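>>> Could you work out the structure for the sequence below:
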Amino acid sequence: MRLTRSIRAAVAAALLLAATACGSSGGGGGSASTGLNPPDLKAPTKLGKPEGQVNLIAWAGYVEDGSNDPKVDWVSDFEKQTGCQVRSKVAASSDEMVKLMKTGEYDAVSASGDASLRLIASGDAAPVNTDLVPNYKDVFPDLKMQPWNSVKGTAYGIPHGRGANLLMYNTAKVKPAPTSWSAVFDGASAYKGHVTAYDSPIYIADAALYLKATKPELKIKDPYALDQKQFDAAVDLLKQQNKNVGEYWSDYLKEVSAFKSGDSVIGTTWQVIANLAASEGAKVKAFVPKEGSTGWSDTWMVSAKAKHPTCAYKWLDWIVSPKVNAQVAEYFGEAPANAKACEQTSDKSFCATYHAGDTAYWKRIAFWNTPIEQCLDGRTDVKCVPYAKWVQAWTEIKG
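Predicted coordinates for the structure are as follows:
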């Protein structure tokens, strides 16, 4: 069972480098253009001799060596096979990952989309030569060369796993069954004090996604590319929601407990939380509402200052190899990135439950990306609100 990715509203890391010519951040494969002009860094053309060590920054549950659970260990075999001793640091937030990568003490990081563009733009993450990662060929095509892991046709990492932010509700207390995010926004007063929401500045995108569908006059195309008017509308919606929120969650165990006790009856969740809550007796269902959902896709990125680049590449290939990727996905609670991992899961229905290869499902998910001034939706006549201001606004929203 996953430990958690506890996202806290810390002060945002350094602002992104200025960029020109915005490109589209829409889904689909091919060359992704984000409007960034990152430093001119080169990916290696070949690997050298393993350096004997690799220093990693990761979400809890991504680098398990048996110390948390003797049955959960995919690090020991990696060390035996490569000679690369793993030293890992668990990060509590994307902001912490960005800060740690700037020290130059780490070789690779499991970055989510709300950190990856910051790392690319600042020159802390280097381009990745996917030819040096043999298992990359089996990664689902719709995870490759996306706006959060590539810039202008250059890959900056290896996809690891993904998940959607779902709407969960108590089937006994929320009737009729909701179909829309309106249940936690415009209609939230019906459950005053029992609404729960994800505790992170990136949650502003959830409000923007809802407004994209319900307020077409705002002309929102990308929930991570908001001009000031669009951003203000999303913030206002969340301030209204705040009056009905009983708890903002970042620890999944607290959300499970709240739904079991009835303190929370509706709000945003992850599939793994819904599964656990149901297994412990909570009467809950979770789904993607009609407007779609936000979600995450994590990427292993290599530091531009990596002292152990060969061991870092060995790790990237190992973590997305079928057996290991299956182990991580089941332990963490997300869809694996490697299509062949689905043959290796202990629960043979796991990939179906997590929609691993369901392309139509993922087309409804707006994966986390890093908000920057150069609008990710392609607009050049306005500036969009950068992530640092999302962090400031989140503090205001919560009061």
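>>> make it CA atoms for all contacts and neighbour counts henceforth
Fine.
>>> Strands along the stretch 1-150 of the chain, start to end?
53-58, 85-90, 108-111, 125-126, 150-151 (DSSP state E, counting those that start in this stretch).
>>> Tell me which of the ones you listed sits most buried.
strand 108-111 (a mean of 29; mean count of other CA atoms under 10 Å).
>>> rewinding a little: so which of the strands of the stretch 1-150 of the chain comes closest to residue 269?
Set against residue 269 and scored by CA to CA, the strands of the stretch 1-150 of the chain come closest in strand 108-111, at 20.0 Å.
>>> before we move on, back to that, would you mind telling me which of the strands of the stretch 1-150 of the chain is nearest residue 11?
The nearest among the strands of the stretch 1-150 of the chain, by CA to CA, is strand 108-111 at 17.4 Å.
>>> quick revisit: closest to residue 298 out of the strands of the stretch 1-150 of the chain?
strand 108-111 (5.5 Å).
>>> Could you list every helix and strand that that closest one packs against?
strand 53-58, helix 94-101, strand 293-303 (3 or more CA pairs under 8 Å, 6 or more residues apart in numbering; DSSP states H and E).
>>> Okay, angle between the last one and helix 94-101 too, please.
Angle between the axes of strand 293-303 and helix 94-101 is 10 degrees (criterion: axes from the mean of the first three to the mean of the last three CA atoms, to 10 degrees).
>>> quick one more, to check against the first:
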Amino acid sequence: MMKKMAAPAAMAAALALALTGCASDGGGEEGGTGALQIDVPEIPMIEELGENESEVNIVAWSGFVEPAWSDEFTAQTGCTVNRKIAGTSDEMVQLMRTGNYDLVSASGDASLRLIVGGDVQPLNQELIPNFGDDIVEGMQGQIYDTLNGVPYGVPIGRGANILQYNEDEVTEAPTSWDVVWEEDSPYAGKIIAYDAPIYIADAAVYLMAHQPDLGITNPYALDETQLAAAVDLLKQQNAIIGDYWADPVKQITAFNQGDVVVGTSWEVLRKLSENPSLQGLLPSEGSTGWSDAWMLSSKSKNPNCAYAWMDYTSAAEVNGQIAMNFGMAPANAAFCDTSDEAAEHCELFNAEDEEYFSKVWFWTTPIEQCIDGRTDVTCTNFQQWTDAWQTVKG
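As a prediction, the model looks like this:
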């Protein structure tokens, strides 16, 4: 039903990066094609396709590879789809490094690790005809799956981490994240937050707006001083937290039972809760979010079937089915015009609203190169975030 169902495991060891050049130009849009320049393993791009193999092995979030469309794909291509469900980005990285899988539906907190580690290969978009003009602009050439102007990912869908609240308890609709961060929050003890090191970025988004002197311009580019400030804010929040969640079922249950009344959520969780009292919004500070993409293993044994799958799932109808099944905005905007149901789904998830998503900072692996363009300091990496998160949770 949902992705990231399992509690997050410890993050992977620190990235050993040989870094060159500059990075993003800031803003909720984390930079366009080629914004991040770093040294990566030289892995050749496939120039032309051959005959399809007999299978394709895919690591995916729950809900991304279902019989309804994988059987049709097999009938069209002769490629049998073998699916492995993963519960966390860490698990995906570990599985892809075994060399046993051809494709992965990677989120931004895994993709840079896979690219820099040489675990995935550059993609030839000319071999993916359905990757065309209908793929929304905001999901093309982004910093989490495009390096040195070279694409490594085929967009699947995206979503924001919204502020959800129970209007029966939170009678004045909030406009800011302050209700979950400030120690004098009237909802202390009934606040819920996401349980993962990447949540440090949520603290950084809040600090960008409320402590500008810290100089944070990208929540995934934190030097040691900025990381320390984010950790201090997280520890302050920890004192007023009612619960943390990584399992969506736990989050839905906590809201529906009244254990919590405000906190971090996804739009689909509000829908699945079937609780009319739950409302959601993107606060004034903006938010973090996630964007998923198909990535092809550098050791793929079935690259032709893998390319066929990426093309098949980029078509409007199939991409839309995946988006509706999981609960996210589709990458292919043409889906929104296929039916009234599709249009309603796209409206709920802001599929074509680039102004909305311009305020969303999509998960991006923290690395030592400051992706905000600074060259006079070293930024903190994923392992440092993982260690810091442990100090928050105790």
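>>> care to give me the TM-score?
Put the two chains on top of each other and the TM-score (TM-score structural alignment, normalised by the length of structure 2) is 0.95; 390 aligned residues with a CA RMSD of 1.5 Å.
>>> quick revisit: distance to residue 228 of structure 1 added to the strands of the stretch 1-150 of structure 1, as CSV?
Shown next, in CSV, are these (distance: least, CA to CA, whole Å):
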stretch, distance to residue 228 of structure 1
strand 53-58, 33
strand 85-90, 35
strand 108-111, 27
strand 125-126, 29
strand 150-151, 25
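>>> Just tell me which of those strands ends up closest to residue 18 of structure 1.
Proximity to residue 18 of structure 1 (CA to CA) singles out strand 150-151 among the strands of the stretch 1-150 of structure 1, at 14.2 Å.
>>> Please compute how far the closest one lies from its chain's middle.
Counting by CA atoms, centre = their mean, to the nearest Å, strand 150-151 of structure 1 is centred 16 Å from the centre of its parent chain.
>>> ok so, going back, so which of the helices and strands packed on strand 108-111 of structure 1 is the most packed in?
Of these, strand 293-303 is the most buried (mean count of other CA under 10 Å), at a mean of 26.
>>> looking at structure 2, where would I find the counterpart of that one?
The aligned range for strand 293-303 of structure 1 in structure 2 is 287-297, by TM-score structural alignment.
>>> thinking again about what came up before, which one, of the strands of the stretch 1-150 of structure 1, ends up nearest to residue 73 of structure 1?
Nearest to residue 73 of structure 1 among these is strand 85-90; the distance by CA to CA comes to 12.1 Å.
>>> average distance between the closest one and structure 2?
On superposition with structure 2, the mean distance recorded for strand 85-90 of structure 1 (mean CA distance after the TM-score superposition for structure 1) is 0.9 Å.
>>> hang on, the earlier thing: indicate which one of the strands of the stretch 1-150 of structure 1 is closest to residue 12 of structure 1.
strand 108-111 (15.0 Å).
>>> Now that closest one on structure 2. Mean distance?
Looks like 0.6 Å for strand 108-111 of structure 1 (mean CA distance after the TM-score superposition for structure 1).
>>> all helices in the stretch 151-300 of structure 2, in order from the N-terminus.
Along the stretch 151-300 of structure 2, counting by DSSP state H, counting those that start in this stretch, helices occupy 178-181, 200-210, 224-238, 248-256, 267-273.
>>> wait, which of the strands of the stretch 1-150 of structure 1 is closest to residue 35 of structure 1?
Closest approach to residue 35 of structure 1 among the strands of the stretch 1-150 of structure 1 (CA to CA): strand 150-151, 8.0 Å.
>>> re the thing from before, switch the helices and strands packed on strand 108-111 of structure 1 over to TSV; also include distance to residue 266 of structure 1.
TSV is the format used below for these (distance: least, CA to CA, whole Å):
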stretch	distance to residue 266 of structure 1
strand 53-58	30
helix 94-101	26
strand 293-303	15
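>>> and residue 47 of structure 1, what pairs with it in structure 2?
The equivalent of residue 47 of structure 1 in structure 2 is residue 49 (alignment by TM-score structural alignment).
>>> The closest residue to that match other than its chain neighbours and residue 56 of structure 2, how far apart?
The shortest distance from residue 49 of structure 2 to any non-neighbouring residue, by CA to CA, 6 or more residues apart in numbering, is to residue 304 (5.9 Å). From residue 304 of structure 2 over to residue 56 of structure 2 the distance is 9 Å, taken as CA to CA, to the nearest Å.
>>> cool, and residue 359 of structure 2?
Applying CA to CA to residue 359 of structure 2 and residue 56 of structure 2 gives a distance of 36 Å.
>>> and for the helix or strand where the residue nearest to residue 49 of structure 2 lies, what are the contacting residues?
Assigned by DSSP states H and E, residue 304 of structure 2 belongs to helix 303-314. Helix 303-314 of structure 2 has contacts (CA atoms under 8 Å, 6 or more residues apart in numbering) with 49-56, 73, 77, 79, 102-103, 127-131, 154-156, 294, 296, 318-319, 331-332.
>>> how about a cut-off of 6 Å?
49, 52, 56, 79, 128, 130, 319 (CA atoms under 6 Å, 6 or more residues apart in numbering).
>>> what does stretch 372-379 of structure 1 give?
22-25, 34, 222, 225, 383-386.
>>> Most neighbours among the residues you listed, which one?
With neighbours taken as other CA atoms under 10 Å, the top of these is residue 34, carrying 30 neighbours.
>>> Identify the residue nearest the aligned partner of that one in structure 2 in space, chain neighbours excluded?
Aligning on TM-score structural alignment places residue 34 of structure 1 opposite residue 36 in structure 2. Once flanking residues are discounted, residue 36 of structure 2 sits nearest to residue 23: 4.4 Å by CA to CA, 6+ apart.
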